[in-house]
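Trainee: no FASTA, just this:
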């Protein structure tokens, strides 16, 4: 009787110990995946910031053309201001926050695309060295944005799949930092990244 009681106690203690180790392992894996998402988010922010930092150079280059439409420049300055005013907490990368960030960035992209279309009417501006250099920087930045967004979505996918598996989801739901993350989505009516081309 005593022996079977002790075996039962030991079995329960072993079971509880295994559960504790499983919880610790699950938590630590979620921490690692969550940190990977936040690291990739900082890379996304970095490439978007690079694009934002290029805009004053673009405006200075374009302002050199005295008859250039001022309304177009005003629109891009306003869009840049809106894009820089959106700050996302990396601990709260839910779909709503990602959509908010993406909407502001798409507004800036649309304004820049309008500006670049207007520039087509200014061949002398297109042929300047400053504009040529800006063209190369902008193309490189747009490519980087696409790459980093895709990498971010990959990290989010790994995190979401892991945290939503049963029974891990039970542990994930106990901690606010392990909420499901949001994805970057394709712009409406756009299946691919816009190609910036200044050549005829």
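Mentor: Nice, thanks for sending it over. The shown structure was predicted, so the numbers you read here are calculated from the model rather than taken from an experiment.
Trainee: CA atoms for contacts and neighbours, from now on please.
Mentor: Will do.
Trainee: What is the longest helix of the protein by residue count?
Mentor: Using DSSP state H to assign secondary structure, the helix with the most residues in the chain is helix 2-63.
Trainee: From the contact counts, what lies against that helix?
Mentor: Contacts defined by 3 or more CA pairs under 8 Å, 6 or more residues apart in numbering; DSSP states H and E place helix 2-63 against helix 70-85, helix 129-164, helix 168-172.
Trainee: so which of the ones you listed comes closest to residue 189?
Mentor: Counting by CA to CA, residue 189 lies closest to helix 129-164 out of the helices and strands packed on helix 2-63; the figure is 16.5 Å.
Trainee: packing partners for the closest one?
Mentor: Against helix 129-164 (3+ CA pairs under 8 Å, 6+ apart) you get helix 2-63, helix 168-172.
Trainee: Of these, which stretch is the most buried?
Mentor: For the helices and strands packed on helix 129-164, the largest average neighbour count (mean count of other CA atoms under 10 Å) is found in helix 168-172, namely a mean of 17.
Trainee: Mind giving me the packing neighbours of that one?
Mentor: Packed against helix 168-172, as judged by 3+ CA pairs under 8 Å, 6+ apart, are the following elements: helix 2-63, helix 129-164.
Trainee: how near is the residue nearest in space to the middle of the chain to residue 158?
Mentor: Using CA atoms, centre = their mean, the residue of the chain that lies closest to the mean C-alpha position is residue 44, 4.4 Å off. Between residue 44 and residue 158 the distance is 17 Å, computed by CA to CA, to the nearest Å.
Trainee: cool, and residue 126?
Mentor: Distance of residue 126 to residue 158, given as CA to CA: 44 Å.
Trainee: quick one, which of these two is more surrounded?
Mentor: Taking neighbours as other CA atoms under 10 Å, residue 126 and residue 158 compare with residue 126 leading, 20 against 15.
Trainee: Could you export the helices and strands packed on helix 2-63 as TSV, including distance to residue 2?
Mentor: Output for these, formatted as TSV (distance: least, CA to CA, whole Å):
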stretch	distance to residue 2
helix 70-85	70
helix 129-164	43
helix 168-172	36
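Trainee: try it against this one:
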């Protein structure tokens, strides 16, 4: 005959194990959800950038090299996002943000382009998407941080290793991406 105390302890331990496991599953899905939210915004911006480039192309003398850089960076962001490669996405995002900033700076030399309503709307839309992406990055990095902390803490560590829960990589940016913008450099031709 088994002791009720032993059965109670086994039941409590099982329930504790289930709570820990479910917590880790929840964190894993929070990271995936945060990544999906970023991905949606990246795709929206991905669709808007060619429209902005097309409007700029209407001004025949508009700098083609700048347009090319923006489109290449756009494609790099898309492939990094599709591969769920946070490290590569961070670097690609930096290139794209610099390209868009340079595109807007070069547009300053074209008063007709700046006055173009479609250009203005697209620029505002892309800026709004940039802000939303920055907000979602913060949420993603927080979810990654919580996930990574839990899978390294005892006793969660035991369950994480047993069931193969893996850490995630935060979206990081190069140091020049987090410092103040040198506005005068945006107006220099490359």
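Mentor: Cool, got the structure. From a predicted model like this one, the values you see are computed outputs, not experimental measurements.
Trainee: what's the TM-score here?
Mentor: Comparing the chains after superposition, counting by TM-score structural alignment, normalised by the length of structure 2, produces a TM-score of 0.84; 181 aligned residues with a CA RMSD of 2.3 Å.
Trainee: picking up where we left off before, and of the helices and strands packed on helix 129-164 of structure 1, who's closest to residue 148 of structure 1?
Mentor: Between these, helix 2-63 lies closest to residue 148 of structure 1; by CA to CA that is 5.4 Å.
Trainee: mind putting the helices and strands packed on helix 168-172 of structure 1 in CSV, distance to residue 121 of structure 1 included?
Mentor: CSV is the format used below for these (distance: least, CA to CA, whole Å):
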stretch, distance to residue 121 of structure 1
helix 2-63, 12
helix 129-164, 14
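Trainee: closest to residue 104 of structure 1 out of those?
Mentor: The minimum distance between residue 104 of structure 1 and these falls on helix 2-63, with 11.0 Å, by CA to CA.
Trainee: aligned partner of residue 115 of structure 2 in structure 1?
Mentor: Taking TM-score structural alignment as the criterion, the aligned counterpart of residue 115 of structure 2 in structure 1 is residue 127.
Trainee: Kindly apply the preceding question to residue 19 of structure 2 instead.
Mentor: Using TM-score structural alignment to pair residues, one finds that residue 19 of structure 2 aligns to residue 25 in structure 1.
Trainee: so how far is residue 142 of structure 1 from its match?
Mentor: Relative to residue 142 of structure 1, residue 25 of structure 1 is positioned 39 Å away (criterion: CA to CA).
Trainee: same question, residue 163 of structure 1
Mentor: Taking CA to CA as the measure, residue 163 of structure 1 falls 31 Å from residue 142 of structure 1.
Trainee: Now do the same for residue 163 of structure 2: its match in structure 1.
Mentor: For residue 163 of structure 2, the equivalent position in structure 1 is taken to be residue 175, counting by TM-score structural alignment.
Trainee: neighbours of residue 75 of structure 1, just the number please.
Mentor: By the measure other CA under 10 Å, the count of residues near residue 75 of structure 1 is 17.
Trainee: between residue 163 and residue 142 of structure 1, which one's more packed in?
Mentor: When residue 163 of structure 1 is set against residue 142 and neighbours are counted by other CA under 10 Å, the residue ahead is residue 163, at 25 against 19.
Trainee: just checking, residue 193 of structure 1 touches residue 144?
Mentor: No - contact status for residue 193 of structure 1 versus residue 144: not in contact, 10.9 Å apart, counting by CA atoms under 8 Å.
Trainee: Which of the two has more residues huddled nearby?
Mentor: Using other CA under 10 Å as the criterion, residue 193 of structure 1 and residue 144 rank with residue 144 on top: 19 against 12.
Trainee: what's near enough to touch that one?
Mentor: Contacts for residue 144 of structure 1 were tallied using CA atoms under 8 Å, 6 or more residues apart in numbering; they are residue 47.
Trainee: what does it align to in structure 2?
Mentor: For residue 144 of structure 1, the aligned residue in structure 2 is residue 132 (criterion: TM-score structural alignment).
Trainee: what does residue 75 of structure 1 give?
Mentor: In structure 2, residue 75 of structure 1 lines up with residue 69, judged by TM-score structural alignment.
Trainee: Identify the residues contacting that match.
Mentor: Residues touching residue 69 of structure 2, when contacts are defined by CA under 8 Å, 6+ apart, comprise residue 99.
Trainee: Residue 23 of structure 1 and residue 123 of structure 1: what is the separation?
Mentor: The value you get for residue 23 of structure 1 to residue 123 of structure 1, if CA to CA is used, is 65 Å.
Trainee: who's in contact with stretch 16-29 of structure 1?
Mentor: 168, 171, 172.
Trainee: Could you find the closest non-adjacent residue to the last one?
Mentor: Using CA to CA, 6 or more residues apart in numbering and skipping the chain neighbours, the partner closest in space to residue 172 of structure 1 is residue 178 (5.3 Å).
Trainee: Right, I'll leave it there.
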